[in-house]
Each structure stands twice: as C-alpha cells, then as structure tokens.
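> Quick one, structure for this:
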Amino acid sequence: MGLHGAGFRHRALVELDADACATLRKNVLANPEWDGCEVLQRDLKSFEPADLGCVPEELALLSGGVPCPPFSSAGKRLGREDDRDLFPVMLKWIDHLRPRAVMIENVKNLMERKFDDYREEIAEDIQWFGYKVYGWNILKASDFGVPQYRPRAIFVAIRKDVRAEFHWPDPAGYASLSVADALVSSMYRRFRDSGEPGWNDGYERWLGKAESGKAAPTLVGGSKKHGGADLGPTRAKWAWRQLGVDGTGVAEEPGDLKHPERDLYGPLGPKLTVSQAAILQGFPEGWKFSGRKTAAYRQVGNAFPPPVAQAVGESIMATLRASDAASAGQEKARALVEPRVAPRRDRRDDFCGTVVS
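Have a look, this model is predicted:
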C-alpha cells in the first residue's frame, strides 16, 4: 500500500500465508487502481523468479519484507542458521530480475553486531550484481506520522545505470501522532455502542490515560508457533497499560462484541480491536483484513507501516525519475547534433514493482 501511494504500479504480490493472500485479494483485486497486479500464494523457496514472467531489467523495484524471526528476540536470532531466513532467496530474485532499485525491510535486531558479517555479505553480493548500495538505515515509524514507535531496518540499493543519487526520506515534514489522536473516534464509538451503563465514564478513563501524548510501543504480530494474539512481552504490556490499554489480548470488533466486561471494561482498560491495531500501524480504516481474529491481528502486527513504506518509496521514485529526466535531456541534446532517422521511443511514465512479503 505504501509503495502504491508512492506511485508504483505493482506487477505481483507474492505471499505464502493464505489469510494474508485473502486480505490482498479483497483490497487489491477489486480496486481498478491496481489493475494488472497479481496476488500469488507461493513459497518463495520453490517459486522461481523466471515463473513471474518478467524480463530481466524490466522492473523498477523489487521490494521484500524478508521474514524477521531469524533475527528477532522471539525467533532466537539464529540468523542464517534459521530455515526461515529468505535472504538467499531474495538475492536470487535480485540476480535474476535485475530491477532498477531494491528495498528490503527487517527488524532492528538485524543491525546487532552478531549479524555484521551477514549484512556485509548481503550488501557485497548485491553490489557485485551491479548495484550501488546505500546500506541499512533504522527508520522509526513514529517519525513518519505513525502513532507507534516501531523502528525497522531498511536496505536500499540502486542499479548502477541509474543516473541519480538516492536520498533517505527526511522525517522533518511529518507531524507526530499519539495513541489518543489516532484512536479517539474509534474508541468513543466502541464504548458508546456497547450500550453499557456508564459507558462514557469508561471512555473518559481511557482517554485520560491515553492523552499522555505518547506513541504506542511496537505492535508484535508473532508467528503461528506463538499462542493467542496479544500486544507483546511484559515490558510492552506495561507500556500499553500506561496508555489505558489492556495488552493481554485482542478484543472483538464492535459488531461481534460478546464480552464487554472483558474487552472494554476490564481493570486494565479496553483491549484493542484488530481494526484499531491497524490504525496504529498507519492503515486507513477502509483496509479490511481476512481471517479469524488472531490471524488478522498477526497480519497487522507483522506489517511494515504503509506511511514509512511510502516515504522510502517516494525517495526511490524521485531517484528513478531524476535519472530518466537526465537521460531524456542527454538524448535531446544528442538529437540536436545528430538527428536520428527513427523517432525515439519514450520511456513509460508508469513504473512496475514487485512486492515480495
């Protein structure tokens, strides 16, 4: 969604999880703005890039949320020894497709010293493929208008024939957003529509704590090996409690509310619904998630916040367009000196991108 907002047209979205694919199909395939985009449920370990049907060097961008568990605390940080590590697969796709730009996202733990050698190997391989590597940068979602701290490690590389420099997005132009700012409307509706006596008192208690002006701690999606959905480890739950939110579980949506005393009026405050967690990730309220509550929450908690993806995508797009403008100017100057017999075919203004989740 973030890269789409940055101006990229997607060729394909490749994802293994069935519920996540259902979410993509529900939101993308019915939207004419996404015409030409395929949603492919594939295991990237057995899906060959040649099967995508793209000509090498055709794509503007290959972007991937390479699985985080090999580098996360919950995943035991086994790195390349973890069978869930897909960096070798990502390198294969880059080598085959040769996109003009590459963007990779992962958890901030990837920046720890124990992974220094692995990060350097990845960067060296991509550089050897013919790219200028702009390295890894930690971007915080809260710096880009997302009401959640959420630091993430982002990698960008630009093919060497691109005639412009990439610059990381500047967070200076983004306003900060607190949990209260983001959830005030939806939380008010939840309490009001519960029909419970004294609902306004419950809402005011939550608002009084949430108005601390703080962004939320990082949402944790977990994995299928993890139990039910909750908002993270003990320290995160304590931080949520300071914001008036019970982080021990996820609430039912208002229309499905069966246990108001558990989901809204518990001693620790209201639990978040999946749709509220999505707001804290920067998703618009119109984006719908498929699957049961836990499956839907995991999609939200594991997502790369769209506003951050858009900020990085806009910087990549600016680089590609600046290069195209420079090339067009050079072609025009050459044509004035040596007119061509055949007219020059203009470069397409629309860029294709492949997002590999």
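
> From here on, just use CA atoms for contacts and neighbour counts.
Fine.

> Can you give me every residue that contacts Cys68?
The neighbours of Cys68, taking C-alpha atoms under 8 Å, 6 or more residues apart in numbering as the test, are Gly75, Asp85, Asn106, Val107.

> which ones among those residues are found in helices?
Secondary structure from DSSP state H places none of those in helices.

> In JSON lines: the residues you listed, plus distance to Phe8.
Below are these laid out as JSON lines (distance: C-alpha to C-alpha, whole Å):
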{"residue": "Gly75", "distance to Phe8": "32"}
{"residue": "Asp85", "distance to Phe8": "27"}
{"residue": "Asn106", "distance to Phe8": "21"}
{"residue": "Val107", "distance to Phe8": "24"}
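
> ok, these vs Arg25, which is closest?
Asn106 (24.0 Å; C-alpha to C-alpha).

> how about this one, so we can line them up?
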Amino acid sequence: MNSIELFAGAGGLAMGMANAGFHHCGLVEWNPHACQTIRENPQRYSDAHGKWKLYEGDARGLDYASFGDDIAVVSGGPPCQPFSLGGKHGGSLDTRDMFPEAVRSIREIRPKAFIFENVKGLLRQNFASYLEYTILQLTYPFVTRCAEETWESHLARLERHHTSVPIPGELRYKVLFRLLNAANYGVPQKRERVFIVGFREDLNVEWSFPEPTHSEDALLHSMWISGDYWERHKVPRSKRPTQSTKMAARVSRLSALRLGDELLPWVTVRDTIRDLPDPVKSPNNKVLNHVYIPGARSYPGHTGSPLDEPAKTLKAGDHGVPGGENMIAMPDGSVRYFTIREAARIQTFPDDYVFHGSWGEIMRQLGNAVPVKLGEVVAKHVAAHLRAVGA
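As a prediction, the model looks like this:
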C-alpha cells in the first residue's frame, strides 16, 4: 500500500510505516538537518516497489496531485510547538500550526486512511474547542473555511453540518483520537502522545486503537516479586534500590494478584543501554554517535531519567537540549546526558541509523520524533484493517 509522510522530521513515524509494509511515495520535511538525516538512511524508506522521493520545503507549497490517486494512507506529525507544554502555547494563533495543512492533504489526496501524531498538550482544556475543530475538519474535509470566516465560525458551521442529515456520496472520515503512552507498547520511554486516526467512511472499517502489550505492573512484578529483572542484569541485592513505603504497599497489592501472561514488563533505560560501553569510561569506543557530552546537572523539576524505569519524555526545546533534561539519573545520584546513540535507542531507532547535524540539533530531531516502534504498532493495526476490507 502506498503512503505519504508529511512533517517527517528525522523519520521515526515514516520508518514505522515502512516497517509495517507501507511504500512511501514521498516524504515531506522542511528542516534541512532532518532532511539530510533521511537522505543518509535510504534503506529505511525504500522497498521492493522502488525509490521514494524527499520533498524538502514547506508542505503548504506542495501540489498533492503530483502523488497520483493511489495513496492508501497519509501520515505525519504536524509541528507540535503550538500545543506543547514546553512551548509558547499559541495553538491556532501560532503560525507553526500545520493542522490546516494536514486537512488540505486529506481533502486533495482522499486517502483510505490517515495517521497523525501530536503532543499531549493538544488535550489541554484551553485547546478543547480547537481539537474539536480539527477533528471535524478531518471528518468533513470538503466543508472548507471561507476566506473571511474565523475558525470559530467555521467550527459552528461544521457542528451544524455534523448534526444534519448526511449528504449522499459526501467524502467523510470516521475519526478517533487517543492519548497513547509509548511505554505501554514496548518503547523504553514514558512518552505520551495523541494519535488521530481516520478511515474513509465508505470502506466501513470497524477500528479501535491497538491494546497495550507492556505494563508498569509487570515491570514491578519482575523487579520486586519474581526478581527476574535484577537477576537478568546481574544486580546483587546490596546494589538494588530501597523501596519507598508507597512502593512497598503497591508491590504488596501486586503480590496478591495473578498477572496475566499477555502483558510484558515496561522496558527500562537499563534494558536499553545495557550492552553499550560507558561513554565516560570508554571515550574512544567505536559505537556510532556514542560520545559523552559534559555539563549535565540536576535541579528541581529536571532530575533526569532513573536507570530502572522507562525514560522520561525526550524533549527538543527551541534552542537544542533543555537544561537538565535528556539525562540518565544513576543509582548513585550522579547524572549525565544521554549520548545520541542512547537517545536514539530510547526512540527505538536502529543502531546503524545515521543522524545529521550538531549534538544539539540531533537531540532536537530525536526529541521531536515519533518512536519508531510505536509508529509501527499503530501502522500495522491500520494496515491490517485496510486489508481486511480489501482496501
């Protein structure tokens, strides 16, 4: 099945789509460093169908007709700064808001389905009306906004359209959105992101988001009840952390339950980097992009990611890596920045993936990326339902 990736960034979601069996007819990205990263990893986006094309530039100038009429899925992560908890919170007033462009792509390409990803901040109460507006635009992409119409007036018109008698033959989509925690799908990061997925109504697809495959309870069970976690990592009892009173009570409740075999433990930072050399002790190691960066420090609200939990959300920041973020918090209380390779593993990029730019620029790419594995899980679920209806 053919797909198009908008706002591709460093290629996390696009790679997940490719891993799920989609063939990219084109990837669209404006950032030159991210574009070069994609160019340097062609094997991750091509398949037996032939080469893909990278469009470097503003998606708002793109002619979607050039992609042809056989596009199964449009995917992408519209720039999230307007809604990010760490951003300026401009929402619909922010010129970086690319949701209108996402809607245009659906209107002009008319794909069988779409997958869009955005930050948790999109669900904040002060953006509730704009989220409703976005969902209704994606549901009715041909009910377009007039030149002099405010988005609030357009929203009211869309609401009236939504509650009126359906127009026979009208192009519309069944749209769902949900906040997904990447850790619940095997990503070593507690990264919460909103996914918006829609299927063309005439396909009659019955769909729901994929069920979690991993859980925190299963991790706690493997640590404090079975002990498998510590034994796997060869951590002696004397080096294991002490349970807090709250954690001890939780573990006590878990020990009285029988956990099902269907859920695996959350993947931790230690799980993820265990086979990498220590970049401090081995500065001349041969691992790609695995270089120690000095200067990390901890301060209130920015204490790094504990070694024996999934990482906190990797962040991008307007000016590179935010101070105190994107760090490992070691059991002895010390902290250091994640190397590029460690951060890439946390975002589930393969070890041979090459990133372009300075350390700060690459960490920005990683902080903005969709975890490859999470993108693949959602894309495979979408693909399976499209195949089930013969689409």
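
> picking that back up, among the contacts of Cys68 of structure 1, which recur in structure 2?
Retained in structure 2: Asp85, Asn106, Val107, out of the contacts of Cys68 of structure 1 (criterion both residues aligned by TM-score structural alignment, their matches' C-alpha atoms under 8 Å).

> any idea what the first one aligns with in structure 2?
Okay, so that is Asp85 of structure 1. Taking TM-score structural alignment, the alignment pairs Asp85 of structure 1 with Asp97 from structure 2.

> again with the second one
Structural correspondence for Asn106 of structure 1 with respect to structure 2 (TM-score structural alignment): Asn118.

> Leaving out chain neighbours, which residue sits closest to its match?
Once flanking residues are discounted, Asn118 of structure 2 sits nearest to Val194: 5.1 Å by C-alpha to C-alpha, 6 or more residues apart in numbering.

> and the equivalent of that neighbour over in structure 1, what helix or strand is that in?
Structural correspondence for Val194 of structure 2 with respect to structure 1 (TM-score structural alignment): Ala153. Using DSSP states H and E, Ala153 of structure 1 sits within strand 151-159.

> mean offset of that strand relative to structure 2 (after superposition)
Mean deviation of strand 151-159 of structure 1 from its aligned counterpart in structure 2 after superposition (mean C-alpha distance after the TM-score superposition for structure 1): 0.3 Å.

> Now do that strand: everything it contacts.
Against strand 151-159 of structure 1 from outside (C-alpha under 8 Å, 6+ apart): 98-108, 110-111, 126, 130-141, 166, 218.

> any idea how far Leu243 of structure 1 is from the match of Val194 of structure 2?
26 Å (C-alpha to C-alpha, to the nearest Å).

> Have a look at those two and say which one is more surrounded.
Leu243 (26 against 18; other C-alpha atoms under 10 Å).

> Name the secondary structure element that contains Thr37 of structure 2.
Secondary structure (DSSP H and E) places Thr37 of structure 2 in helix 32-39.

> Give me the range in structure 1 that that helix lines up against.
Under TM-score structural alignment, the match for helix 32-39 of structure 2 is residues 18-25.

> which residues of structure 1 fall in strands?
For structure 1, the strands defined by DSSP state E cover 8-15, 38-41, 61-65, 101-107, 131-140, 151-159, 351-356.

> To Ser327 of structure 1, which of those strands lies closest?
Nearest of the strands of structure 1 (C-alpha to C-alpha): strand 151-159, 14.7 Å.

> just the angle between that closest one and strand 61-65, please?
Angle between the axes of strand 151-159 of structure 1 and strand 61-65 is 160 degrees (criterion: axes from the mean of the first three to the mean of the last three C-alpha atoms, to 10 degrees).

> re earlier: possible to save the contacts of Cys68 of structure 1 as a markdown table with neighbour count?
Shown next, in a markdown table, are those (neighbours: other C-alpha atoms under 10 Å):
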| residue | neighbour count |
| --- | --- |
| Gly75 | 16 |
| Asp85 | 18 |
| Asn106 | 23 |
| Val107 | 22 |
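
> wait, which of those residues is closest to Ser315 of structure 1?
For those, the nearest to Ser315 of structure 1 is Asn106 (18.6 Å; C-alpha to C-alpha).

> residues in contact with the closest one?
Counted by C-alpha under 8 Å, 6+ apart, Asn106 of structure 1 has contacts Gly65, Val66, Pro67, Cys68, Arg152, Ala153, Ile154.
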